[in-house]
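>>> Could you look at this predicted model? Sequence included:
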Amino acid sequence: MPRTSASLSIGQVAERTGLSVHTLRFYEKEGLFANPVRRVGGHRVYGESDLEWLYLCTRLRASGMPLPAIREYAALVREGKVTVQARLALLRSHQERVTAQIEELQRCLALVSRKVALYEEQLADDGSDPLWTGSCLSEHERQV
């Protein structure tokens, strides 16, 4: 990933990404950047491509990818085109995990939505609290 000519300080990058200066230094120390962070006069200098990379890293983290996997991905990127298959395999594996998480969250959302509907019905009828009564759980929910 070639660097762009824009020169941003660590503080500017922190402001633009929402990451702390401490986190940016940690990411660098842990080898999470695709390219080494440039230094000018002893200060870290970032380009637009670094911001794009950080966005990718934060999305991977937000989706549950562990730091060692992001480190591995960054190392593969640094190695160049010969690692495209390995990068694809790493991302496909993560994609499968994210898909499974989404499916589980959809099941959780369905349960919560049924509970919300139940409480809304109860409040509309007589205001009684159906919490944990036999009628408020479906057969499937009782088994879970």
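Arrived safely.

>>> going forward, measure contacts and count neighbours with C-alpha atoms only.
Fine.

>>> next one: whichever helix or strand Glu120 is part of to chain centre, how far?
Per DSSP states H and E: Glu120 is located in helix 84-125. Relative to its parent chain, helix 84-125 has a centroid offset of 15 Å by CA atoms, centre = their mean, to the nearest Å.

>>> another structure for you, compare them:
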Amino acid sequence: MNDATRAIGEVAEQLGLSADALRFYEREGLLIGPVVRDAAGRRRYAERDVSWLGVCTRLRDTGMPIEKIRRYAALVRDGGDNHAERLALLREHEAAVSHDIDELIAARAVIRSKIDSYAEQLAHGAADRLWDNPR
């Protein structure tokens, strides 16, 4: 039974992507299997395709390069006994994401400190004495 019933526009909207982005993912070899087409040649997606595209989208959102997503997709496509390699690839990416999160948290702390400083100085009428005021 073929459950490829979802049109490209519907899938794109659900995933927050454009139809062009979905076509790009397909061209780049990021999908697990070939995209089914209807009699008119329009792409049709099964739920498993949509689920996989969701994974790809999250990996891309977290900065995984297309080459690594392509490698991961190839491993999944190959099936077999390559779980250790998949695990290593994902652990490496998770470490990179954790580092990025730590950097963003540190940057947010600096921003919050400046916000607090300005708010306090404005509350006390000292806006003209801000050290980084370009006056």
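Right, received. Where do you want to start? Keep in mind that this is a model prediction, so the values were computed, not measured.

>>> Drop the TM-score for these two in here.
Overlay of the two chains. TM-score (TM-score structural alignment, normalised by the length of structure 2): 0.89; 131 aligned residues with a CA RMSD of 1.8 Å.

>>> What mean distance separates the helix holding Glu120 of structure 1 from the matching residues in structure 2?
Following the fit onto structure 2, the mean deviation recorded for helix 84-125 of structure 1 is 0.5 Å by mean CA distance after the TM-score superposition for structure 1.

>>> which part of structure 2 lines up with that helix?
Aligned by TM-score structural alignment, helix 84-125 of structure 1 falls on residues 83-124 of structure 2.

>>> if we can go back for a sec, which secondary structure elements does the helix holding Glu120 of structure 1 contact?
helix 67-79 (3 or more CA pairs under 8 Å, 6 or more residues apart in numbering; DSSP states H and E).

>>> coming back round to it: could you tell me the angle between the helix holding Glu120 of structure 1 and helix 67-79?
Helix 84-125 of structure 1 and helix 67-79 are oriented at 140 degrees to each other (axes from the mean of the first three to the mean of the last three CA atoms, to 10 degrees).

>>> mind checking how far the following helix or strand past helix 84-125 of structure 1 is from the chain centre?
The helix or strand immediately downstream of helix 84-125 of structure 1 is helix 139-143, counting by DSSP H and E. Distance of helix 139-143 of structure 1 from the chain centroid (CA atoms, centre = their mean) equals 32 Å.

>>> Not counting its neighbours along the chain, what's nearest His94 of structure 1?
Among residues not flanking His94 of structure 1 along the chain, Met65 sits closest, at 6.9 Å (CA to CA, 6 or more residues apart in numbering).

>>> if you line the two up, which stretch of structure 1 does the one helix or strand Gly9 of structure 2 maps to fall on?
Per DSSP H and E: Gly9 of structure 2 is located in helix 8-15. Under TM-score structural alignment, the counterpart of helix 8-15 of structure 2 in structure 1 spans residues 10-17.
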